[in-house]
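Participant: okay, structure incoming, though there's no sequence with it:
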């Protein structure tokens, strides 16, 4: 039992120390212009972050007969657990990693709320959600300008026949608050 406690203590210390020397920003807040809203990204580990976005976002309209051809702008909340896989390669080649400028893969979940639709068409009947996997790039500049693009596939859930459809997101905006802890350049 004593050896187990010592081993557990040693591994816990190693795990805690492994979180130092992060590549990711500790936290950053962005204002999005393309999808009007706010985005908060916080570091979870050496190369991973939790990204939360509250914004008006374009989405397929799953309530119509042909959802691929019908996009609408809905208020939404999106969560992504991003894993950035090329920080080291970018840093060693002299490229900037400020603002989590790297490529990522992420499980992604979104909830779209009914009732608001700026396209002038029929208002959707109820709230719906998506859950899937995306891959993307994020680039940030010293001026504070930041953009990210991700694509993937997600399962649409709600009061309709669910299905797997493509997911695409484009965010363009500015970093308004940050807590930096970048290694590299």
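Facilitator: Here it is on my side, so go on. Fair warning: this is a prediction, and the values are worked out from it, not measured in the lab. Numbering: from 1, shown residues only.

Participant: going by C-alpha atoms from here, please, whenever you check contacts or count neighbours.
Facilitator: Will do.

Participant: shouldn't residue 14 be within a helix?
Facilitator: Yes: the assignment for residue 14 by DSSP: H, G, I helix; E, B strand; the rest coil puts it in a helix.

Participant: quick one: residue 38 and residue 56 touch, right?
Facilitator: No: using CA atoms under 8 Å, residue 38 is not in contact with residue 56; the gap is 9.7 Å.

Participant: so between the two, which is more surrounded?
Facilitator: Set side by side, residue 38 and residue 56 show more neighbours around residue 56, with 23 against 19, by other CA atoms under 10 Å.

Participant: show me the contacts for that one.
Facilitator: Counting by CA atoms under 8 Å, 6 or more residues apart in numbering, residue 56 makes contact with 35-37, 73-76.

Participant: with residue 146 instead?
Facilitator: 99, 138-140, 171-175.

Participant: now residue 153
Facilitator: Residue 153 makes contacts with 132-134, 164-167, as judged by CA under 8 Å, 6+ apart.

Participant: and the contacts of residue 56, which is closest to residue 6?
Facilitator: residue 76 (46.5 Å; CA to CA).

Participant: is that closest one in a helix, a strand, or coil?
Facilitator: strand.

Participant: same thing with residue 117?
Facilitator: At residue 117 the chain is in coil, as set by three-state DSSP.

Participant: now distance to residue 17 and neighbour count too, for the contacts of residue 56, in JSON lines please.
Facilitator: Listed next are the contacts of residue 56 as JSON lines, based on distance: CA to CA, whole Å; neighbours: other CA atoms under 10 Å:
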{"residue": "35", "distance to residue 17": "38", "neighbour count": "21"}
{"residue": "36", "distance to residue 17": "38", "neighbour count": "16"}
{"residue": "37", "distance to residue 17": "35", "neighbour count": "19"}
{"residue": "73", "distance to residue 17": "44", "neighbour count": "18"}
{"residue": "74", "distance to residue 17": "42", "neighbour count": "26"}
{"residue": "75", "distance to residue 17": "40", "neighbour count": "21"}
{"residue": "76", "distance to residue 17": "36", "neighbour count": "21"}
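
Participant: here comes the other one, which I'd like you to weigh against the first:
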């Protein structure tokens, strides 16, 4: 009887250790963001690549010597092609890979719509488009709590000028439906 109990415990341990033998990204993942309210859908194409699609609100700040400082609020669409490169290392170290918990690099495309400000103390902004290579990480913890941070240097195009800009995306939220 002891042999069967030992065999069962060994088999359970073995299965737990290798249950993430070949970790892969989630096929479909929905999230709600809290900092800048929005929704995210991340679609997994294969074991390591996803398309991250986010619709949220952005905040812009500009300072001018003559007019002072101004704020703008605008809807944003953020598309990222992500390649998760460290899922196997995380699985070997018995770290979580569920919910696309891993490090990634990718190509980011952001479209900022025209500002929705209605207060005359705030300036309006023109639509803009930014493309940037990014590096980042995403973690999904217990109770589907999600943290995402990525950044890079991009090229911004709007009707007034084109320029090199920093690109930073930080979200806190929850994965829905898991």
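Facilitator: Sure thing, it's come through. Since the model is a prediction, treat every value here as computed from it, not as a measurement.

Participant: host element of the residue most central in space within the second structure?
Facilitator: Per CA atoms, centre = their mean, the C-alpha nearest to the average position across the second structure is that of residue 148, at 4.8 Å. Assigned by DSSP states H and E, residue 148 of the second structure belongs to strand 145-158.

Participant: have a look at how far, on average, whatever helix or strand comes next after that strand is from the first structure.
Facilitator: Downstream of strand 145-158 of the second structure, the first helix or strand assigned by DSSP H and E is strand 162-176. Strand 162-176 of the second structure differs from its equivalent in the first structure by a mean of 0.6 Å after superposition (mean CA distance after the TM-score superposition for the first structure).

Participant: contact partners of strand 162-176 of the second structure?
Facilitator: For strand 162-176 of the second structure, contacts defined as CA under 8 Å, 6+ apart pick out 29-36, 99, 132, 134, 140, 144-157.

Participant: and which of the contacts of residue 153 of the first structure is nearest residue 94 of the first structure?
Facilitator: Nearest to residue 94 of the first structure out of those is residue 134 (CA to CA; 26.7 Å).

Participant: can you tell me the SS state at the closest one?
Facilitator: Using three-state DSSP, the secondary structure recorded for residue 134 of the first structure is strand.

Participant: what is the burial count for the nearest residue to residue 94 of the second structure once chain neighbours are set aside?
Facilitator: Using CA to CA, 6 or more residues apart in numbering and skipping residues adjacent in sequence, the residue nearest residue 94 of the second structure is residue 17, 7.3 Å away. As a burial measure, residue 17 of the second structure scores 14 neighbours (other CA under 10 Å).

Participant: which residues in the second structure form helices?
Facilitator: 2-17, 87-92 (DSSP state H).

Participant: returning to what we had before: of the contacts of residue 153 of the first structure, which are reproduced in the second structure?
Facilitator: Counting by both residues aligned by TM-score structural alignment, their matches' CA atoms under 8 Å, the members of the contacts of residue 153 of the first structure that carry over to the second structure are 132-134, 164-167.

Participant: among those residues, which two are most distant?
Facilitator: Farthest apart among those by CA to CA are 134 and 164. That separation is 12.9 Å.

Participant: neighbour count: those two, which is higher?
Facilitator: Legend: neighbour count by other CA under 10 Å for residue 134 of the first structure and residue 164, higher for residue 134 (22 against 13).

Participant: which one in the second structure is aligned with that one?
Facilitator: In the second structure, residue 134 of the first structure lines up with residue 134, judged by TM-score structural alignment.

Participant: need the contact list for that match.
Facilitator: Listed by CA under 8 Å, 6+ apart, the contact partners of residue 134 of the second structure are 105-108, 150-153, 167.

Participant: are any of these buried, and which?
Facilitator: Neighbour counting by 16 or more other CA atoms under 10 Å classes 105-108, 150-152, 167 among the contacts of residue 134 of the second structure as buried.
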